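Need a 3D model of the sequence below.
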Amino acid sequence: MVKKMIFLVMALLCSSMFMAAECTSYTKKGNQVIFNCKDGSKLSLTINSNAVVKIWYDKSGKLTRSNPSFAVVNDKLENMGEVTVNEETSAYEIFTSKLRIRINKNPMQLQIFDKYQKLIFSDFKDQGHVSDAKAVKAYKVLRNDEQFFGLGEKTGTLNRRGKNYKMWNSDKPCYSVTEDPIAKSIPFFMSSYRYGIFLDNTYKSEFKFGTESQDYYSFEAPDGAFVYYFIYGKDYKEIQQQYIALTGQPIMPPKWALGFAQSRGLYTKENQALEVAAEFRKRKIPIDIIYQDIGWTQNLQDFEWRKGNYTDPKGMLKKLKANGFKMIVSQDPVISKKDNKQYLEANKLGYFVKDVRTDKAYEMPWPWGGNCGVVDFTLPAVADWWGKYQQKPLDDGISGFWTDMGEPAWSNEEDTDRLNMKHHLGMHDEIHNVFGLTWDKVVKEQFEKRNPNKRIFQMTRSAYAGLQRYTFGWTNDSGNGNDVLDGWAQMENQVAVGISAGLGGIPFWTTDISGYCGEITDYPAMAELYTRWMQFGVFCPLSRAHHEGDNAVEPWMFGEVAEKNTKAAIELKYQLFPYLYTYSRKAHDTGLPITRGLFMEYPNDTEAAKIDNQFIFGEELLVAPVLKKGERVKRVYLPDGEWIDFNDKKTEYLGGQTVAYKAPLNTIPIFVKKASIIPMMPVMQYIHEKKDYPVFFHIFPNYEDEKTSFTLYEDEGENHDYLKDIFSKTNITCTTKAAGYDIEITPEDKGFRQSDKRNFVLSILTEQKPKSVLVNGKEITFLAVDALDIEKDTTKIQWSWDEKGSKLLIKIPDNRTKININVNN
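Model (predicted):
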């Protein structure tokens, strides 16, 4: 009898939990409409634009939240004026120029259609919003062909369908290829049905993409305001651009940040830094940055150079700078308790996160430094205090920080004691996922306050949606800690993790080249994995080699062949700098990633959506790094269109097929889309070592009577003038004619000019030597290839023919005037 009563009680609880709400009325104010339900709950719709709707469900009907959004900085995307609600017998409807939004009354059900009345997004039956003792949950209709991409830095396949994910920033060194969660939480995803969802909730939210049913997917949060944004777009790019409009534009890195960087867990010594830097220059391997890891400080985190390890840090930094190097040092968000006057100071000022049980500073066991106080970056007074400390090494001459272990470290799901931490803005279950974000915000704002008109370099491990406003990222401690030589699967999944990071609004990121984890005891055996990781890693917008402990991962450690091949890969990165920097500006303007999944550029190519281990770099280049041990022939899927082998600049492939591409250890499979122009520069030992370098425009012509074009972007590279639109652009357009080409170069200078004496060199892939070349109507001089003086002679206009490469070379001084070129075959 007792069991029967318990069953009846549980049944009643379940039935009330899933009891469908009935919508009975609405109120409105401006662009917000609040629908009132019979059970006291409310559903608020704010029409942020013709394509973006803020949805807020509250079981209590209060529609209040403890903190404003940490992520959204602009929800007034368009002036929508007063929203009109059409009431029908069974539903309410709101129309925008792009959407038809319908609220069915009984049971309440939200549905969104496009302007052609096609259903895009719908509550699942009467369970669109369900509240129980554990969470608020949203169930949405799942179509049998629907695919999902996003959620930021996550492992596994790019397509999230059929998988579950949690948002809980976690310290997971040597994470597996399916492990979840890891270090960043970005609750934003996109559907192949042309919409995106951003769940603006900082608690431990969960996403279940069809794992419970083939008929619905769901997302949920255990506490806090249940607010999410519906974002409609004609394609993935438009959806992501609107997400960035909500959460803020990515900052641009200083130009040198796009060069190569070298790091190691025990890079913590002055002599070592100078020796490593000198060795790179001696071997002529391009590099811009040397890192210093956590042990550089005397105490965590007093920003004092460790005694004994550094005798003259200012002198060290001066020598590095003179040789073209920048130094980046680590920050941790804690202060060690033992023998540290900074701890006493912070504790006295009340700057630590409190333990709710004692109302004293929470003691955090830390991997280094013993017990620590956790700095409360949500407390406004902390910002200036922290800024004064971090300015000390900046005044010495360092160039930026990497903010490490901002989960904070060891605060994973199993570490429930951390939930006793009380921050100024709330308990830890609310603040956990934004702890790193609030830290990065302080670091950036204080840097800019004390170093005016200078771009910050800050690279972070743990953060939340909106981090692009403050910082860049790296994909955490990857690799195989059990067997460093067996890290191939981890390296391969780094491609998808990085692409996914870009989808979360992190266009500037790097993998740890070599993988962070694992003891390297056999360097010759590691050489192939290191080479292939480098060949992938140079196409990360930021490129850093890094490994744990004292495991050296400089290129020469792995033998002559590996050094030769990795040096060539790094040199290619430097040559592509003008292309990469142009897309860096586009990333700032639009939020679109630089490293893109094939599905983003080719949304209608069903095969492209299945590819996790290739990417589009910018828009014109496809990179398919070799990611398997012993592989010398790479199977490469080429999307719709026509593709040219970027390595030989000649061989053409028809897209829509998988090709077998020979890729020995010295080869990276790279393809350029037909009808493209790729700007490049000569190899330099560091970015812009030479100010007056020539720019090579590699032109892959279109078909007859069709054009190809590219607009090169340049600016000063280290200040904030780009925010004032002080830059220069050079547009180059090539039209293919029946008997040659017409080329137009159009400069646009807005307060900046890269050089007064440099050349443009046009390299045109063509099968026959032209009869003549005219510039602004005048025939120009022909020279043999080896007679062209490209770097020193910036006065003469000349052309040549490279018979071996089947290409035409035209050298033109960049005088910042409009130029017309006619090539006659």
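
use CA for all of it now, contacts and neighbours both
Fine.

Can you tell me, leaving aside adjacent residues, what's nearest to the residue positioned nearest the centre of the chain?
Centrality entry for the chain: nearest residue to the mean C-alpha point is Ile506, 2.2 Å, by CA atoms, centre = their mean. Nearest non-adjacent residue to Ile506, counting by CA to CA, 6 or more residues apart in numbering: Gln468, 5.8 Å away.

Let's see this one next, to set against the first:
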Amino acid sequence: MINIYDNYIEKKYDNELLRIDAWGKDSFRVRSFADRKFHDNNFALLDREENSKNKIEVLNQSGEEITIRNGKIKAVIDHRDRITFYDNEGKILLREYIRLRAVKHDDGAEDVGTVEFTKDFNSTLKLKSREFKANYGGAFETTTRFESDPNEKIFGMGQYQHEFLNLKNTKLELAQRNSQMSIPFYMSSLNYGFLWNNPGIGEVTFAKNITEWYMKSTKSIDYWITTGDNLKEISKNYADVTGKVPLMPKKLLGLWQSKLRYRTPEEVLEVVKEYDEKGIQLSTIAIDYFHWPKQGEYRFDNDFWPEPEKLISELKEKYDVEPIISIWPTVQSDAENYNDYLEGGYLINVNRGVRLTMLIQGTTVFLDTTNPEAREYVWNRIKDNYKKIGIDYYWVDVAEPGYAVYDFDNYRYDSGQALETANLYPNGFLKMVYDGMNEKDHSVVTLVRGAWAGAQKYGALGWSGDIDSSFEAFNNQVNTGLNVGIAGLPWWTTDIGGFHGGNPKDPEFRELIIRWFQYSVFSPILRMHGDRLPHSAPLSNSGGGSMPTGAPNEIWSFGKEVEEILVKYLHVREKIKDYIYKLMEEAHKDGLPLMRTLFYEFPDDKKAWEVENTYLFGEDMLVAPIMNYQHRERDVYLPGDQVWVNIYTNTEYEGGRTYKVEAPLQEIPVFIKKSSVHKFKELLKFVNESFN
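Below is the predicted model of the structure:
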């Protein structure tokens, strides 16, 4: 039985309720409920009111089969109860899987795919495209299957620490971990975008023969699919239904200075004064973890930060530097206000054993950020102890949350079992800061170590997490950052030089700092951070003073040669700041990433779909990072029917070809479209005077 309404249809058969909504421009949302029990949770999607103008157009209906359209996308439910999605020209975008199909190629060979179907195979597999298995807890283990085109390319899905740009033939965990941000939205070379709108723990397999989304425990299958004339339209459609980033303040586009960790106001001011004397305007300086006496108190430790309001005032008024304060979602059992958390029910619970979720500085548990009352309680403390003294920007660390053991089946949130809702956790913390700071004259920007779909609307600035300080780790970051942008999170950054380790006196690490810094200049946010070696002794035996600090991590900490190169690139950053701000305006208005794959701007260039570790910064600038020790040249493919200009030599190159480009230590290959050279006159003048 199929019921048709203005903006959705419902089909009921046996124990399933299937619902397809027109949800946004050229898009459908598909939900399947076992036992016909409808649950109205939007998860990553904005409320229905935002998309009420989109209507279902019924093109054809015959018995249990129906064809519907919403703008440029069409969906067909056939007699097998399978859904197939088509574009405006009738090309298949995606089809649910129930059996293999044959494709005839020009050479007469048969292969499995979804391009042009010539016949069905008889199948006794008895597989369902939407499969539910009861887990006896009111929820279900589910598997959702789609046919796979072996030649399809898949991009996005957030941050995973591997080297792959094209995610076809990978298997990804749908969970937050330190250095892993699961943002389950991808774009396909077949010209569609797909959001897995389920915040539970699971995995996706993009295999050659099948695509499978598996959930351990959920009450529904929920996904959203869109298409458009190009990938930019798909980005816009996604941002329209999940939310757009605020407008990044221009003053935050300079250098963010951080280390593990500044322990006193004197240490902070010493660094800021040194930058000021060198004529370098910092954007922010970070006051990192354990500036507090106990986790969960959300206040400065008076023993080491006796008058924080004076420090904040001096940073902002004298040096025009924004302090950014680390806040963790952890609570120590011996915190002064621990009983408040217990009385309010503000903590994550466990299904078995003792409630203990992390051990650092004491016995700690995690705040339940999915609980609105818990968010209100914590924000009131942050407001009283940080916001009221002038702190406008926050660094939400350990926001996955960073469990000591990732036994997701053992954790229980206000929003439900962690297996069903765990990916909502970082978004809850982000929402707390956003709701508290979202004022007419302030744009919320929150540095965060975890993010799920929709996090961008809360001002999420994701970063690479606690990765290794090595060229091997650096090799993973360029493609990873591109996939984060495609997944709908325009703001992303890395710890320059990586986080774990790195001795400022080591020649290889010094070169790593140079290469990583050069790359980061052409990224949304330029951020120095890391746990450098060797550590210094703690200041005391108690409170925040008991924690060590890493070696210096300022631009002058790595020797004179390194400093001279980094200073040059700081000037490069200043020369392109207006350009970056325009990209930030595009991200705010349309949801476009700042760092873009070559095919994002040049989809008709077949070679552009194969190029990795090279990207466009906006539409006018191409960057090819140097990611290996002692490399002094690299191959660079310049896409499209364009002429490209090398910013160091002013040499012109025809697009559509690969060139071997020199890259001495003070240079990484950067090219500008010849047609856009007029936008970069100051940059080119500076480079010509300073690098040659």
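
Quick check: TM-score for this pair?
Once superposed, the chains reach a TM-score of 0.86 (TM-score structural alignment, normalised by the length of the second structure), with 635 aligned residues with a CA RMSD of 2.5 Å.

Would it be right to say that Gln240 of the first structure lies in a strand?
No: using DSSP: H, G, I helix; E, B strand; the rest coil, the secondary structure at Gln240 of the first structure is helix, not a strand.

Show me what it lines up with in the second structure.
Aligned against the second structure by TM-score structural alignment, Gln240 of the first structure finds its counterpart in Ser235.

in which helix or strand would I find Glu744 of the first structure?
Taking DSSP states H and E as the definition, Glu744 of the first structure sits inside strand 740-750.

Over which residues of the second structure does that strand lie when aligned?
Going by TM-score structural alignment, strand 740-750 of the first structure sits over no part of the second structure.

Show the secondary-structure elements that that strand is packed against.
In terms of contacts (3 or more CA pairs under 8 Å, 6 or more residues apart in numbering; DSSP states H and E), strand 740-750 of the first structure is packed against strand 727-737, strand 819-824.

Give me the buried positions along that strand.
Going by neighbour count (16 or more other CA atoms under 10 Å), the buried part of strand 740-750 of the first structure is 740-748.

now swap in stretch 668-675 of the second structure and tell me
Applying 16+ other CA under 10 Å to stretch 668-675 of the second structure flags 668-674 as buried.

Contact partners for the match of Gln240 of the first structure?
By CA atoms under 8 Å, 6 or more residues apart in numbering, the contact list for Ser235 of the second structure reads 486, 488, 590-592.

so where does whichever residue in the second structure pairs up with Thr531 of the first structure fall, helix or strand?
Taking TM-score structural alignment, the alignment pairs Thr531 of the first structure with Ile514 from the second structure. Assigned by DSSP H and E, Ile514 of the second structure belongs to helix 507-521.

got the contact list for Tyr615 of the second structure?
Taking CA under 8 Å, 6+ apart as the test, what Tyr615 of the second structure contacts is 482, 595-598, 622-624.

Throw the residues you listed into JSON lines and include secondary structure, thanks.
Output for those, formatted as JSON lines (three-state DSSP):
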{"residue": "Leu482", "secondary structure": "helix"}
{"residue": "Met595", "secondary structure": "strand"}
{"residue": "Arg596", "secondary structure": "strand"}
{"residue": "Thr597", "secondary structure": "coil"}
{"residue": "Leu598", "secondary structure": "helix"}
{"residue": "Leu622", "secondary structure": "strand"}
{"residue": "Val623", "secondary structure": "strand"}
{"residue": "Ala624", "secondary structure": "coil"}
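
Save the residues you listed as CSV, and put in neighbour count too.
Shown next, in CSV, are the contacts of Tyr615 of the second structure (neighbours: other CA atoms under 10 Å):
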residue, neighbour count
Leu482, 28
Met595, 30
Arg596, 23
Thr597, 30
Leu598, 26
Leu622, 28
Val623, 21
Ala624, 22
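
Distance of the counterpart of Gln147 of the first structure in the second structure relative to Leu172 of the second structure?
By TM-score structural alignment, Gln147 of the first structure lines up with Lys153 in the second structure. Separation of Lys153 of the second structure from Leu172 of the second structure (CA to CA, to the nearest Å): 15 Å.
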